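Colleague: predicted model follows, preceded by the sequence.
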Amino acid sequence: MKKLTLVLILLAGVASPVWAKGDAVAGEQKAASCKACHNDQGEALAYPKLEGQHAGYLVKQLKDFQAAMKSGGAEGRNNAIMGGMAMPLSEQDMEDIAAYFSAQPMSPNTTAPEYVEAGQKLFMGGDIERGIAACTACHGPRGVGHSLARFPRISSQYASYIENQLKAFRSGERANDLNGMMRDVAAKLSDDDIEILSQYLGGLH
């Protein structure tokens, strides 16, 4: 909790960096290979939704996939398919592709009624007794994240993807989160917690 508080203070107190601007029109052409899996709007069912995601977050993930390939998995975010896709991209390519997908409207999902109460409680308030921080601290009450801090939008995302990523953070398989914050939180989540949050977020919009 102290680590989370410190990071939020630092993020609030520093000026936002100047990032290269992406061109969504150019990005649509450059994203042709991405569409094979993510489809035109970035919402293919078997893969994470990309549409409506913050451009800065998408750029960071592409850079992390690329870094993992270059380092043999020693750093970045490991994924053989995405690593291969990211390798030939320049920084401007990444900015353009991210601009294209972030400009697409994210389609809404729903939350089954049995997950609403428990999901809202854990998402909004965390669990003080177990030291679990509220998800809203970084992702906001509507789950839309924070573009400058590169906290992703997680509302309306597919439950299966959220579940897989929380488990990957918990196991340490995924380790490209800011200061290990997601790993700290996920380490305290049970399988039931993860299921509840994953299902709840689909209908949060």
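Modeller: Here it is on my side, so go on. Numbers count the residues shown, from 1 in each chain.

Colleague: switch to C-alpha atoms for all contacts and neighbour counts from now on
Modeller: Fine.

Colleague: what packs against whichever strand or helix holds residue 194?
Modeller: Assigned by DSSP states H and E, residue 194 belongs to helix 191-202. The contact analysis (3 or more CA pairs under 8 Å, 6 or more residues apart in numbering; DSSP states H and E) places helix 191-202 against helix 113-125, helix 159-171.

Colleague: okay, now the one to match up with it:
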Amino acid sequence: MYPSLLKVTLLAFTMAMGTSAYAAGDAEAGQAKAATCVACHGVDGNSAVPTFPKLAGLGHKYLLKQMQDIRDGRRPVALMAGQVDNMTDQDLADIAAFYDSQSRTGGMADPDKVALGRKVYLAGIAERQVPACSGCHSPTGNGNGPAGYPALGGQHADYIAAQLKMFRKGYEDPTGRTNGGEAKIMRTTAFRMSDMEIEAVASYIAGLQPTP
């Protein structure tokens, strides 16, 4: 293993082991509190529009952190402005519990992009020291809920690609996405990827079938 790949793996493990406890959520209460989320993310968290992420089955810990980051200004999302500003941590934990309890619908991969996307996802890009996505998000795309790594399988390719490009921008530009942690794992990874590789791996991820 390349030294920098080993470093990324160790940093990811350290982050997972050192993350503080998150509030437990009530899925039933969260369903009612998520009423304003339905227009973009769907009744069950399976959005119809590919620019809006599917929240179903994404992972409670990850969902809660992202909503807290949006509320507290660590992750600016223009379309989310005002949506969670007045919600407490318990409100957000309940919403996260509701969406995480839902089953995600599957997607389709572009056949022309599958070969490259599979290579990047499962093996990384060794010559540029890009780690395999499967190391954190699992070979099947189910993620690692306790560590806070989201389940990606079946997610919209357009959304995945857009977020990777925002992470890539955030490597050097604070107007990009910068809430991936002090270790900058996502920013560093995306920074070393081309548009073609990003779009291929995003398409491959969309074709991974979510499992309960």
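Modeller: That came in fine, so what should we check first? Note that the structure is predicted; figures quoted are calculated from it, not measured.

Colleague: how much space between the residue positioned nearest the centre of structure 1 and residue 88 of structure 1?
Modeller: With distances taken as CA atoms, centre = their mean, the residue of structure 1 nearest its centroid is residue 152 (4.1 Å). Distance, residue 152 of structure 1 to residue 88 of structure 1, using CA to CA, to the nearest Å: 24 Å.

Colleague: so where do the strands sit in structure 1?
Modeller: Counting by DSSP state E, structure 1 forms no strands at all.

Colleague: the top helix by length along it - contacts with which helices or strands?
Modeller: Secondary structure of structure 1 read by DSSP state H shows that its longest helix is helix 55-71. When contacts are defined as 3+ CA pairs under 8 Å, 6+ apart, helix 55-71 of structure 1 sits against helix 80-86, helix 91-102.

Colleague: can I get these in CSV with distance to residue 174 of structure 1 and mean neighbour count?
Modeller: As requested, the helices and strands packed on helix 55-71 of structure 1 are arranged in CSV below (distance: least, CA to CA, whole Å; neighbours: other CA atoms under 10 Å):
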stretch, distance to residue 174 of structure 1, mean neighbour count
helix 80-86, 13, 16
helix 91-102, 21, 24
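
Colleague: next up, the contacts around the aligned partner of the residue nearest to the centre of structure 1 in structure 2.
Modeller: The alignment partner of residue 152 of structure 1 in structure 2, by TM-score structural alignment, is residue 150. Applying CA atoms under 8 Å, 6 or more residues apart in numbering, we find residue 150 of structure 2 in contact with 58, 59, 62, 137, 142, 143, 144.

Colleague: quick one: residue 150 of structure 2 from residue 68 of structure 2, how far?
Modeller: In terms of CA to CA, residue 150 of structure 2 sits 15 Å off from residue 68 of structure 2.

Colleague: one more: residue 49 of structure 2?
Modeller: From residue 49 of structure 2 to residue 68 of structure 2 the distance is 23 Å (CA to CA).

Colleague: quick check: longest helix of structure 2.
Modeller: helix 3-18.

Colleague: so which bits of that one are buried?
Modeller: 5, 8, 9, 11, 12, 15, 16 (16 or more other CA atoms under 10 Å).

Colleague: redo the residues you listed as a markdown table? Include distance to residue 194 of structure 2.
Modeller: Putting the buried residues of helix 3-18 of structure 2 into a markdown table (distance: CA to CA, whole Å) gives the following:
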| residue | distance to residue 194 of structure 2 |
| --- | --- |
| 5 | 18 |
| 8 | 19 |
| 9 | 22 |
| 11 | 24 |
| 12 | 23 |
| 15 | 26 |
| 16 | 28 |
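
Colleague: now do the contacts for the one in structure 1 that sits across from residue 203 of structure 2 in the alignment.
Modeller: Under the alignment (TM-score structural alignment), residue 203 of structure 2 maps onto residue 199 of structure 1. By CA under 8 Å, 6+ apart, the contact set of residue 199 of structure 1 is 111, 112, 115, 119, 159.

Colleague: same thing but 10 Å
Modeller: Listed by CA atoms under 10 Å, 6 or more residues apart in numbering, the contact partners of residue 199 of structure 1 are 109-116, 119, 156-160, 162-163.

Colleague: if we can go back for a sec, counting contacts, what elements does the longest helix of structure 2 pack onto?
Modeller: The contact analysis (3 or more CA pairs under 10 Å, 6 or more residues apart in numbering; DSSP states H and E) places helix 3-18 of structure 2 against helix 134-137, helix 185-191.

Colleague: can you give the contact residues for the last one?
Modeller: When contacts are defined by CA under 10 Å, 6+ apart, helix 185-191 of structure 2 is touched by residues 7-9, 11-12, 124-125, 128-133, 161, 163-172, 176-181, 184, 197-198.

Colleague: go again using 6 Å as the cut-off
Modeller: 130, 164, 167, 168, 171 (CA atoms under 6 Å, 6 or more residues apart in numbering).

Colleague: quick one: it aligns where in structure 1?
Modeller: With TM-score structural alignment as the criterion, helix 185-191 of structure 2 aligns to 181-187.

Colleague: check the offset of that stretch from the chain's centre.
Modeller: Remark: stretch 181-187 of structure 1 is offset 14 Å from the chain centroid, using CA atoms, centre = their mean, to the nearest Å.

Colleague: now swap in stretch 134-142 of structure 1 and tell me
Modeller: 13 Å.

Colleague: of the contacts of residue 199 of structure 1, which are reproduced in structure 2?
Modeller: Retained in structure 2 (both residues aligned by TM-score structural alignment, their matches' CA atoms under 10 Å) from those: 109-116, 119, 156-160, 162-163.

Colleague: now a PyMOL select for only the buried ones of the residues you listed.
Modeller: The buried residues among these can be selected in PyMOL (16+ other CA under 10 Å) with this line:
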select buried, resi 109+110+111+115+116+119+156+157+158+159+160+162+163
